[in-house]
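K.L.:
Sequence first, then the predicted structure, then my questions.
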Amino acid sequence: MEDNNSPELSPLQIQRFIPFDELSENTIAELMPHFRAYRAEAKKMLFKRGTEDDECHFLLEGEVDLADDQFRITKIKGDDDENFLALDASHAIHRHAAITQVPCQLFAIRRQYLELITTWSELRQSYELDESESDWLEALLTSSLFNRVPPGNIQKLLSRFNEREVTLGEVIIREGEEGNECYVIKCGRAVVTRKTNNRSETLAALSNGNLFGEDALISNLPRNATITMSSDGVLMTLTKDDFDTLLKNPVLEYVSQSELEHLIEEGETGTVLLDVRTTQEAGVSAIPRAQCIPLGQLRSRLDELSKAFVYVVCGEGRAEAAAYILTEAGFQARVLKPVKA
């Protein structure tokens, strides 16, 4: 029988296990409300083979037998150095039955939350994101994007932000929906995903000071990704009107077709024409001399571009969103004005 008289649980106990070993004590302390600590008596079944479980269970103290479909037993002991993963958590439907051999102390967390935390931790390493509690405003204002924003606008911008508390697992932006706001993470972490061939593809990890949700505001197209919180936190929200006035308009620059020709022929810096329509659209009506990188792929393919060049972006309504992404990443970008009929 499970004892709902919850034992004390500390961040140090949780930090023994993957993926929490990659998180600081402060970060784990923020997650504490999402852990469920419990005790179980000896000879009790924690879960059955073949059953679906929306939680993942970690053994702190005691001994548990995991039995597979051939009744082969794997013993897990709380104090064993190899006890660093959740019990039988590789699939939502258990492949083993778990039976306590002595009184045990455990903790559990919802599988959805564990997957978000795991994904963020792995991406933080690959993107070399700083885990320290850096000041969100410093991170935001030292980005390449804000070098182009007038100081007066920054002051106005900070007064227009609204603070919003969010929780682990909360979906902030859903792919395909209309966008009316953008967000900056004041504190917390989030994961960016997109549906590809009916499968969810993880694109990025976000942390303090990261701005997101602006693409849909610039292009007036539906949201192109889903943003889900992988921790509790606080977001600063900005309306589309304030975003356009204080961020988008000062940052974007435009050139006409004749100005483009002058840039190509006379400009001191090399100029590249960038088509951000889909490959299918570009194939049907190719733009001479243009390199095609669809808008949806641009962020992941920035390493193919060089900051030594000026990029003039074409692609109808998507061109502004692409130019903004390039500027945000420190590239020189212009939007090609459409030719009037």
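P.N.:
Received, thanks. Residues are numbered from 1 along each chain as shown.
K.L.:
Going by C-alpha atoms from here, please, whenever you check contacts or count neighbours.
P.N.:
OK.
K.L.:
those strands in the stretch 151-300 of the chain, which residues are they?
P.N.:
In the stretch 151-300 of the chain, the strands defined using DSSP state E, counting those that start in this stretch lie at 162-166, 171-173, 181-187, 190-196, 199-206, 211-212, 226-229, 233-239, 254-255, 271-275, 290-292.
K.L.:
buried ones in the fourth one?
P.N.:
I take that to be strand 190-196. Neighbour-count burial for strand 190-196 flags Ala190, Val191, Val192, Thr193, Arg194 (criterion: 16 or more other C-alpha atoms under 10 Å).
K.L.:
Not including adjacent chain positions, what is the nearest residue to the fourth one?
P.N.:
It stands for Thr193. Thr202 (4.3 Å; C-alpha to C-alpha, 6 or more residues apart in numbering).
K.L.:
same deal with the last one?
P.N.:
Nearest residue to Arg194 in three dimensions, chain neighbours excluded: Ala225, at 4.8 Å (C-alpha to C-alpha, 6+ apart).
K.L.:
ok, the one you found touching Glu177?
P.N.:
No. Checked against C-alpha atoms under 8 Å, the pair Ala225 and Glu177 is beyond contact range at 9.4 Å.
K.L.:
just to revisit the earlier point, the residue nearest to Thr193: neighbour count?
P.N.:
Counted with other C-alpha atoms under 10 Å, the neighbours of Thr202 add up to 17.
K.L.:
Next up, a structure to set beside the first:
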Amino acid sequence: MADTLEPSVAANLTPIGQLGPGALRALCERATVRTYPAGHTLFEKGSSDHITYFLLAGSLELKGHKDTVTLEASSADAKQPLSNSQPRQHTVSAVEEVQVTEIDNNLLNNCLLLSGLQTHSKVQAEGYEVHEIEVEQDLELGWVEELLDSPGFSDLPLVNLVHLFSSFESHPVKSGDVVIQQDDKNLDYYYIIRQGSCRVTRSRGGGNEDLVLANLKPGSTFGEDALISESARSATVTATSDGMLMRLSRKDFNMILVGQRVQWVDFSEVKQRVADGAQLLDTRFESEFKSGTLRGALNIPFYVLRLRMSQLNADQPYILFCNDARQSAAAAFLMRQEGLDVSVIRDGIQGRQNQA
């Protein structure tokens, strides 16, 4: 049987005790405390897992390559994570009945980052001034964890994350509110769902029912396509429940999230990359694709990319292109958020003409 970790106990552990109140509470709600009998093995030497262990009561035997030591819950060493290297450097077994807390590593890392984002941080990076930044929002773990675990954000440098969370604006919505309207040319914000849900639809005209492209939950993002491609909004986003959105201005979006993150390739590189296994992907409309494309290219028009992205091979590198690279750069941003390996032909098909 598992119990939850008490904040008063967690506050004495390292590095958990360094967490702010909100992050500490969130971690304790999801950490587990388990009791094991004498002789039980927590993990074997050489094994790997995704758990951080702390000894709370009793004693454990840590058997390494050359030595064996006993760890008592009352000792200072018990305040540290238990044999925390991966792969494990010890076989750890209970000498007597023990009580341990088990914390998922992703949860711990996200809580540490969340706590850090809620404090003053001195940051310095190219393009930023050195100054103090304070994240004012009360960042609850749920939507932040979804965001940080997504491929599009998991590799974002800490300096960008600090600027990201300090630049967010809260935007409450009611069920039925239209957040973004298809064909709107007001390219103002990029959105992340903090609480609630939204639906992404595209009008097919002629009295036909709207095409549902996606149903979004906390941690989901939208609005990036038009900001990157500098074109009218390609779909309508409607709140399907009361909730709270976090929004980022176009300027901050381009500075913090886009920047140098699009991987560009020149036409001179494409032939070799395709020979090495990359797949060309044309993000233009079907009519443009049929009128002429690059040999061997697949066609997924940008407006249905969210709907068809699940069909793509996660192990396949993709090279995206359109007429001028703006649309394909937006597509690359979306695909990177799903963990896909993507690059974009610089200047699109126009680039081939320019190099001819």
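P.N.:
Nice, I can see it. Source: prediction; values computed, not measured.
K.L.:
can you name the residues of structure 1 that stretch 156-168 of structure 2 overlays?
P.N.:
Residues 149-161 of structure 1 are where stretch 156-168 of structure 2 lands when matched by TM-score structural alignment.
K.L.:
Next, the buried residues of the matching stretch.
P.N.:
Buried residues in stretch 149-161 of structure 1 (16+ other C-alpha under 10 Å): Val149, Leu157, Arg160, Phe161.
K.L.:
got it, and stretch 295-307 of structure 2?
P.N.:
Going by 16+ other C-alpha under 10 Å, stretch 295-307 of structure 2 has these buried residues: Ala297, Asn299, Ile300, Pro301, Phe302, Tyr303, Val304, Leu305, Arg306.
K.L.:
Quick check: the counterpart of the fifth one in structure 1 vs Val251 of structure 1, distance?
P.N.:
Following TM-score structural alignment, the counterpart assigned to Phe302 of structure 2 within structure 1 is Leu295. Leu295 of structure 1 sits at a distance of 18 Å from Val251 of structure 1 (criterion: C-alpha to C-alpha, to the nearest Å).
K.L.:
likewise Leu12 of structure 1?
P.N.:
Distance from Leu12 of structure 1 to Val251 of structure 1, by C-alpha to C-alpha: 46 Å.
K.L.:
Neighbour count: those two, which is higher?
P.N.:
For the pair Leu12 of structure 1 and Val251, the greater number of neighbours falls to Val251 (20 against 14), based on other C-alpha under 10 Å.
K.L.:
The more buried one and Leu305 of structure 1, how far apart?
P.N.:
20 Å.
K.L.:
Tyr53 of structure 2 and Thr101 touch, don't they?
P.N.:
Yes. Using C-alpha under 8 Å, Tyr53 of structure 2 is in contact with Thr101, at 5.7 Å.
K.L.:
contact partners of stretch 320-327 of structure 1?
P.N.:
Identification of contacts with stretch 320-327 of structure 1 by C-alpha atoms under 8 Å, 6 or more residues apart in numbering yields 144-145, 215-216, 218-219, 248, 251-252, 276, 295, 298-299, 312-313, 332-335.
K.L.:
counterpart of it in structure 2, which residues?
P.N.:
Alignment note (TM-score structural alignment): stretch 320-327 of structure 1 is matched to residues 329-336 of structure 2.
K.L.:
Stretch 209-224 of structure 1 too?
P.N.:
Against structure 2, stretch 209-224 of structure 1 falls on residues 219-234 (TM-score structural alignment).
K.L.:
Buried residues of the matching stretch, list them for me.
P.N.:
For stretch 219-234 of structure 2, by 16+ other C-alpha under 10 Å, it's 219-229, 231-234.
K.L.:
Stretch 179-199 of structure 2 now?
P.N.:
Result for stretch 179-199 of structure 2 [16+ other C-alpha under 10 Å]: buried residues 179-182, 187, 189-199.
K.L.:
now, among those residues, which is nearest to Asp242 of structure 2?
P.N.:
Using C-alpha to C-alpha, Gly196 is the member of the buried residues of stretch 179-199 of structure 2 that lies nearest Asp242 of structure 2, at 5.9 Å.
K.L.:
How about the contacts made by that closest one?
P.N.:
Lys217, Pro218, Ala239, Thr240, Ser241, Asp242, Gly243, Met244.
K.L.:
What distance do you get for the fourth one to Leu112 of structure 2?
P.N.:
From Thr240 of structure 2 over to Leu112 of structure 2 the distance is 32 Å, taken as C-alpha to C-alpha.
K.L.:
With Pro172 of structure 2 instead?
P.N.:
If you go by C-alpha to C-alpha, the gap between Pro172 of structure 2 and Leu112 of structure 2 works out to 27 Å.
K.L.:
Hmm, the residue nearest to Thr193 of structure 1 is touching Ala190, no?
P.N.:
No. Counting by C-alpha under 8 Å, Thr202 of structure 1 stays clear of Ala190, with 11.1 Å between them.
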